[in-house]
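S.K.: sequence unknown, structure follows:
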């Protein structure tokens, strides 16, 4: 054998140095106002999960962010609506920068901010952080999907709630990462609709872990975590159909109790629960609202895919041709429908929420 035969990086074309998390945070700092927005958002969601705050929280916004101007436009509308319903609902803007792909496709603003396969990740991280700081200064709490195990060091100080998606709930890497996140986090049930992987994830994420990662200076480090005590399950349906109905929710409650977890359940109105028809999100929310009125006390929130314009559009070779405020990933309900859905939910549950049992009261009964 030739001793000069290369053994490493056989399929690596090149490498480029990325700025460290500390460098990006120095370039795009978080203001005191923004810090208070994030801290208050995290505190409010944790209080809802612990039932010291009787409200529901809604993660609502575009399937993915590809246009920061439209994102700010959406946020301004959401802020007005959030203030209107704040006695009953706590609205958190969905700001997703990373998209998991079954095969290939646009991976999100961080990976490809110019939507043209140029993959300027450094610019994507900078653009994403600038948007999140602007939203925080506006008083908008934000949520995202924690997908890449490195990016949280760059952006998670700006996030009030995080999600682990159906494709990655089973991933040990993502469970370990989530155990160190500072926000509450929702684990979606698996793509098959089963609860097992999410229940296992809740157990895993609540315990300490040690794993390889990077620190704020970009150095490879062994990360030691204390465990995230504010993780919960998100029902999003699966290959076998929806799981937002009363029977499915009751089965989830029983499974959570058997596994020793708090009965905190979030309903994703989109994905398999809406049979991938964005217009059915409204029906899902109405059905679940009736469950709450009928006495359910485990449902603590909703996810809704919403944008300025309805539906979605395909990404073309010329991003300038895209319609303003319309998703380039999953189809979304438009802003007018979003307002109607949120107001309907508020009107349906505002009288019943203060009467729901707290976790402590449920334990006493048990």
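M.R.: Everything's here; your move. Only a predicted model underlies this, so the values are computations on that prediction, with no experimental measurement involved. Numbers count the residues shown, from 1 in each chain.

S.K.: Please make it C-alpha for all contacts and neighbour counts, starting now.
M.R.: Fine.

S.K.: Residue 81: which element?
M.R.: Here residue 81 sits within helix 68-84, counting by DSSP states H and E.

S.K.: Show me what that helix packs onto, helices and strands only.
M.R.: For helix 68-84, the packing partners by 3 or more C-alpha pairs under 8 Å, 6 or more residues apart in numbering; DSSP states H and E come out as strand 89-94, helix 121-137.

S.K.: repeat that with 10 Å
M.R.: Helix 68-84 sits against strand 56-61, strand 89-94, helix 121-137, helix 335-349, with contacts defined as 3 or more C-alpha pairs under 10 Å, 6 or more residues apart in numbering; DSSP states H and E.

S.K.: list the contacts for residue 94?
M.R.: Residues near residue 94 by C-alpha atoms under 10 Å, 6 or more residues apart in numbering: 58-65, 71, 75, 141-145, 161-162, 303-306.

S.K.: also this one, for the comparison:
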């Protein structure tokens, strides 16, 4: 009886069944070499981080403001915005610490544009290497203006490429519960704000702060782009960001007090940031000034835990769909969540500074 030639038998695929290709990606060291950190940019980042740590430690009485576009898609308009914010920050710097919101990665519930890193040409071509290099160049340019930057850490590999240019990091509502992001946060060099869950659950963020404060060991990459076991010492500057949930706000005095109690029970500092956007404004950008005004009033009437706010802001109000012809994009207008315009932003920050200038220095130091 003859046996079939086993070399001719079809072998079912075992791995990478749904992988189309593995495109090479420049290593973090290569991207750093192409877009090096200048001395001025380094000073901006270090000073921004120190100021934020001092605010969280109650050594600096100022309120920090993470403000800027929902996402960056046009670096020219982004730098235009940055220059305006830098000038305003210089004027109000005795009371407020503006940190520019520079978001390159957008989490998606289903589909949609995933951000400037993933798809810098906004045409589903996904030139991620180009996007990463361009993103680093933009952050460097912002830092060289003397303006610190904030971002959301979504992809756990991105901080190796961009982390030296970031002063404050957010972990979003969709990823606060993720063990991967808690581990990553434990090694980040910045203070990290953890948002409550999309359902409004503050306990998820409290657990994340605790987890990130501990040492971890996990898989990642090193500067050469090689797989490595990353070992961290823990991040002592995690704090809570209230962004509402289940379509309802949670910045009111009762919600803030409940959040304070949850932090105290976990033996964590009562450091709370309020995101004026998302569910806190019912996803209506025009309501963000009202949220901000409420936070200011809470501080004026004695609140001790509110240390920062987040605002989605751009040059032009609202948002726009991404057109087939990118030349028809409206300058300075968001392509993701709707934002308040620059004039509104300026008014919000000026009014906040005016109302808090004599209040913040007299706040009671937290124990």
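M.R.: Received, thanks. Since this is a predicted model, take the numbers as computed values, not measurements.

S.K.: follow-up on the earlier one: for the helix holding residue 81 of structure 1, grab the matching residue range in structure 2.
M.R.: The aligned range for helix 68-84 of structure 1 in structure 2 is 75-91, by TM-score structural alignment.

S.K.: Relative to structure 1, what is the average displacement of that stretch?
M.R.: If you overlay the two and look at stretch 75-91 of structure 2, the average distance to its match in structure 1 is 0.5 Å (mean C-alpha distance after the TM-score superposition for structure 1).

S.K.: Check stretch 347-355 of structure 2 too.
M.R.: Superposed on structure 1, stretch 347-355 of structure 2 shows a mean distance of 0.6 Å to its aligned residues (mean C-alpha distance after the TM-score superposition for structure 1).

S.K.: What is the corresponding segment of structure 1 for that stretch?
M.R.: Aligned by TM-score structural alignment, stretch 347-355 of structure 2 falls on residues 340-348 of structure 1.

S.K.: Over to stretch 130-137 of structure 2?
M.R.: Alignment of stretch 130-137 of structure 2 against structure 1: residues 123-130, by TM-score structural alignment.

S.K.: what's in contact with that stretch?
M.R.: When contacts are defined by C-alpha under 10 Å, 6+ apart, stretch 123-130 of structure 1 is touched by residues 18-19, 21, 24-25, 27-30, 65-66, 68, 95-97, 108-114, 121, 131-132, 134-136, 151, 154-158.

S.K.: how about the nearest residue to the corresponding residue of structure 1 for residue 236 of structure 2, chain neighbours excluded?
M.R.: In structure 1, the residue matched to residue 236 of structure 2 (TM-score structural alignment) is residue 229. Nearest residue to residue 229 of structure 1, sequence neighbours excluded (C-alpha to C-alpha, 6 or more residues apart in numbering): residue 206, at 5.2 Å.

S.K.: Residue in structure 2 paired with the one you found?
M.R.: That one, residue 206 of structure 1, aligns with residue 213 by TM-score structural alignment.

S.K.: Which of the helices or strands spans the residue mapped onto residue 119 of structure 2 from structure 1?
M.R.: Aligned counterpart of residue 119 of structure 2 in structure 1: residue 112 (TM-score structural alignment). According to DSSP H and E, residue 112 of structure 1 maps onto no helix or strand at all.

S.K.: In three-state terms, how would the residue nearest to residue 112 of structure 1 when sequence neighbours are not counted be classified?
M.R.: In space, and not counting its chain neighbours, residue 112 of structure 1 is closest to residue 119: 4.4 Å by C-alpha to C-alpha, 6+ apart. Secondary structure assignment for residue 119 of structure 1 (DSSP: H, G, I helix; E, B strand; the rest coil): coil.

S.K.: Check the mean deviation of the longest helix seen in structure 1 from structure 2.
M.R.: Identified as the longest helix of structure 1 according to DSSP state H is helix 32-50. Helix 32-50 of structure 1: mean distance to aligned residues in structure 2 after superposition is 0.4 Å, counting by mean C-alpha distance after the TM-score superposition for structure 1.

S.K.: just the helices in structure 1 please.
M.R.: Remark: helices assigned in structure 1 by DSSP H are 21-27, 32-50, 68-84, 121-137, 152-155, 172-178, 196-205, 246-259, 281-293, 335-349, 359-365.
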